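Student: need coordinates for the below:
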Amino acid sequence: MAMPDSESPVFSKVDPETVRGILGGVIDPELRAPITDLGMVGEIKVEGSAVAVQIVLTTLGCPLRAQIKKEVISKVASLPGVEGVTIDWIEMTPEQKAKTMDTARKRAQADAPETEIPPTARVLAIASGKGGVGKSSITVNLAAALANRGLTVGVLDADIWGFSVPRMLGVSKRLGGTDGKIEPNELKVGDGLLKVVSMGFLVEDEGTALMWRGLLLT
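Tutor: Here you go, the predicted model:
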């Protein structure tokens, strides 16, 4: 005797391409692009109601791995007939990683919001892997010299630990903002203008700890 429809077993009718398609809705939280576009979805196997997905990471130690896992399982498990989802993690080869980063850069450029910075603006980065070598001194002197020539120069002091640009420039005013935009502190130098943003403008003094929200590791 045939089983009533309500008691009939439900078997997965999905195929690997259906799974790959729904995984296009999983966005890498760091690279801001679908994991399918980034080459992060490898082999997909469907056996009955069980689906096995191979996820390829730039590094197996990816701090966002747990979040990606949660979203992958949620998406695949939502397909009719799927009762089990497993993930096999593998690491990208140098060639795969280079291709993924190139894709991410191109998407970021295409999706970049409009900016008030003119396309003719020059960007100079002053950086070092060692502290106390004069990064801030070079930055301040270079910016002041350019402003003295009548240019408008923006200075971004991204040092979250030893910010000294405010002290070097003699500026201590807290940063303001309107319409979600930061208003930099301004300083006249010669015929030009310095516009300065520093972590030092977010605290009362250099000895005050800054509450900084970062990624949550799980």
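Student: alpha carbons only for contacts and neighbour counts from here, please
Tutor: Fine.
Student: which residue sits closest to residue 90 in space, ignoring its chain neighbours?
Tutor: residue 56 (5.0 Å; CA to CA, 6 or more residues apart in numbering).
Student: typed the wrong thing, it's residue 193
Tutor: The spatially closest residue to residue 193, leaving aside those adjacent along the chain, is residue 152, at 4.7 Å (CA to CA, 6+ apart).
Student: ok, that neighbour - contacts?
Tutor: Residues in contact with residue 152 (CA atoms under 8 Å, 6 or more residues apart in numbering) are 146, 192, 193, 194, 195.
Student: go on, residue 73?
Tutor: For residue 73, the contact set (CA under 8 Å, 6+ apart) comprises 85, 86.
Student: let me see the ranges of the helices in this protein.
Tutor: When assigned using DSSP state H, the helices of the chain occupy the ranges 16-22, 65-77, 94-111, 135-148, 165-169.
Student: so which of these comes closest to residue 37?
Tutor: Residue 37 lies closest to helix 94-111 among these, at 7.8 Å (CA to CA).
Student: buried residues in the closest one?
Tutor: 96, 97, 100, 103, 104 (16 or more other CA atoms under 10 Å).
Student: now those residues as JSON lines including distance to residue 78?
Tutor: Formatted as JSON lines, the buried residues of helix 94-111 follow (distance: CA to CA, whole Å):
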{"residue": "96", "distance to residue 78": "29"}
{"residue": "97", "distance to residue 78": "30"}
{"residue": "100", "distance to residue 78": "27"}
{"residue": "103", "distance to residue 78": "28"}
{"residue": "104", "distance to residue 78": "27"}
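Student: closest one of those to residue 62?
Tutor: Nearest to residue 62, judged by CA to CA, of these is residue 97 at 13.1 Å.
Student: so what's the closest one closest to, chain neighbours aside?
Tutor: Nearest to residue 97 is residue 58, by CA to CA, 6+ apart, at 5.9 Å.
Student: what's the one you found in contact with, if anything?
Tutor: Contacts for residue 58 (CA under 8 Å, 6+ apart) come out as 91, 92, 97.
Student: following up with a second sequence; could you model it the same way so I can compare the two?
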Amino acid sequence: MTAPGDAVRRAVAAVIDPELRRPLGELDMIRGVAVTGTRARVEVALTIVGCPASDRIERDVRAAAAAVPGIDEVEVALGVMTPAERSALTERLRAGRPARAMPFGPDSLTRVVAVTSGKGGVGKSTLTANLAVALAARGLAVGLIDADLHGFSIPALLGLVGDDGRPPQPTRIDDLMLPPVAYGVKTISIGMFLPRDSPAASGAVAWRGPMLHRTVNQFLTDVFFGDLDILLLDMPPGTGDVAISVGQLLPHADVLVVTTPQAAASDVAVRSGVVARQTGQRVVGVVENMAALTLPDGSRLDLFGSGGGDAVAAALSTDAETVPLLGSVPLSPALRAGGDAGRPVVASDPDDPAAQEITRIAAVLAATPRGLAGRSLPVAPR
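Tutor: This next block holds a predicted model:
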């Protein structure tokens, strides 16, 4: 027969840390468990002082212990890890990788997809945020980097804002930064780092090439995403400094090109795919946003024309590689309203036509084979 203390320890050790996304027992955060009669006392070591997840951890630990048969009362005592314990934790999280090493190289098991567009205003960020949520809903471990440093919008689109309307700052464990999580998506954005008491906090980032490159590199090296199935990058429009930096840092990444149906957008969208391909990246598909809207009487409203997605896919296809049109997302008031409210439409209104199309595109993207260029394969000549 299992002792009550052992049963409680197993139950609380299985509680998942909401930031690190790993069991507390695996993270050595359970310091002690004592059971006296029907009363259990659990001691938990938080990673840092003022841990933003402390309330949730305490609540989840209390619920897990109370669910053990025979336990009627639970006391949870919260403490903080010592510097030595934190150092051991960060080493374990790095899994042998040196500090500030880029974990998304060609040999990484994480698929990297950069979402690009030729110009702004095509709904690229809204589409990226919803794709990330749809992929996470499929059970994938998803990370999202808001690489549009001058026009960051991902935190607001995912509802990652506090009472003051600003994004939360990442939790730091020594030199590791833990990205905030929304809808199962681990997210990082420059908006989380801007000073709270300066005009820059409102979104004005006046940086040139070297600072932009350094920031993208830090997002890739200093932020602890853990084990990801897929990492999305919301790229700035065009083919400027960030596009070149990402091409240098992630030449093995896949690229998804977003356009609208009109020629003014589709002609420019081709350029982002061409530049990505010049850095060695693979264009895996095109998504047409703001496509025809079906009205209540069954007629279709082509507000921005038609054919732009097909035109971009055809222009980017070559004799050696066909670039498919992965889907056309129709104009949708729910999609727009969800973005304004920080509730992605794929989660808040999954029956909306735009949500259904984005969910379908996410399924196609998840099933698309990865490129093997630059990756070392586990084979040897005989």
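Student: distance-wise, check the residue nearest to residue 193 of the first structure relative to residue 165 of the first structure.
Tutor: For residue 152 of the first structure, the distance to residue 165 of the first structure (CA to CA, to the nearest Å) stands at 17 Å.
Student: center of the first structure - which residue?
Tutor: residue 30 (3.9 Å; CA atoms, centre = their mean).
Student: grab the nearest non-local neighbour of that residue.
Tutor: Closest to residue 30 of the first structure by CA to CA, 6+ apart is residue 64, at 8.0 Å.
Student: quick one: the aligned partner of the one you found in the second structure and residue 78 of the second structure, what's the gap?
Tutor: When the second structure is aligned by TM-score structural alignment, the residue opposite residue 64 of the first structure is residue 53. Distance, residue 53 of the second structure to residue 78 of the second structure, by CA to CA: 12 Å.
Student: thinking again about what came up before, unless I'm mixing things up, the residue nearest to residue 90 of the first structure is touching residue 44, no?
Tutor: No: when contacts are counted by CA atoms under 8 Å, residue 56 of the first structure is not listed as touching residue 44 (11.8 Å).
Student: for residue 327 of the second structure, what are its contacts?
Tutor: Shown in contact with residue 327 of the second structure (CA under 8 Å, 6+ apart): 286, 287, 288, 357, 358, 361.
Student: and those residues, which two are the farthest apart?
Tutor: Comparing every pair within the contacts of residue 327 of the second structure by CA to CA identifies 286 and 357 as the most remote, at 13.4 Å.
Student: same drill for those two, tell me which one is more crowded.
Tutor: Higher neighbour count among residue 286 of the second structure and residue 357: residue 286, with 31 against 19, using other CA atoms under 10 Å.
Student: correct me, but the more buried one touches residue 269?
Tutor: No: here residue 286 of the second structure does not reach residue 269: they are 9.5 Å apart, not a contact under CA under 8 Å.
Student: mutual contacts of these two, please.
Tutor: Here residue 286 of the second structure and residue 269 have 257, 258, 259, 312 as joint contacts, going by CA under 8 Å, 6+ apart.
Student: ok, the first one to residue 263 of the second structure distance?
Tutor: In this case it means residue 257 of the second structure. Distance from residue 257 of the second structure to residue 263 of the second structure, by CA to CA: 15 Å.
Student: of these two, who's got more company?
Tutor: Taking neighbours as other CA under 10 Å, residue 257 of the second structure and residue 263 compare with residue 257 leading, 29 against 18.
Student: thought that one was touching residue 271?
Tutor: No: contact criterion CA under 8 Å: residue 257 of the second structure and residue 271 do not qualify, at 9.8 Å.
Student: got the contact list for residue 184 of the first structure?
Tutor: Counting by CA under 8 Å, 6+ apart, residue 184 of the first structure touches 175, 176, 195, 196, 197.
Student: distance of residue 30 of the second structure from residue 315 of the second structure?
Tutor: As judged by CA to CA, residue 30 of the second structure and residue 315 of the second structure stand 57 Å apart.
Student: ok, now residue 111 of the second structure?
Tutor: Distance of residue 111 of the second structure to residue 315 of the second structure, computed by CA to CA: 25 Å.
Student: with neighbour numbers in mind, choose between these two.
Tutor: Each of residue 111 of the second structure and residue 315 has its neighbours counted (other CA under 10 Å); residue 111 has more, 21 against 18.
Student: nearest residue to the more buried one other than its sequence neighbours?
Tutor: residue 230 (4.6 Å).
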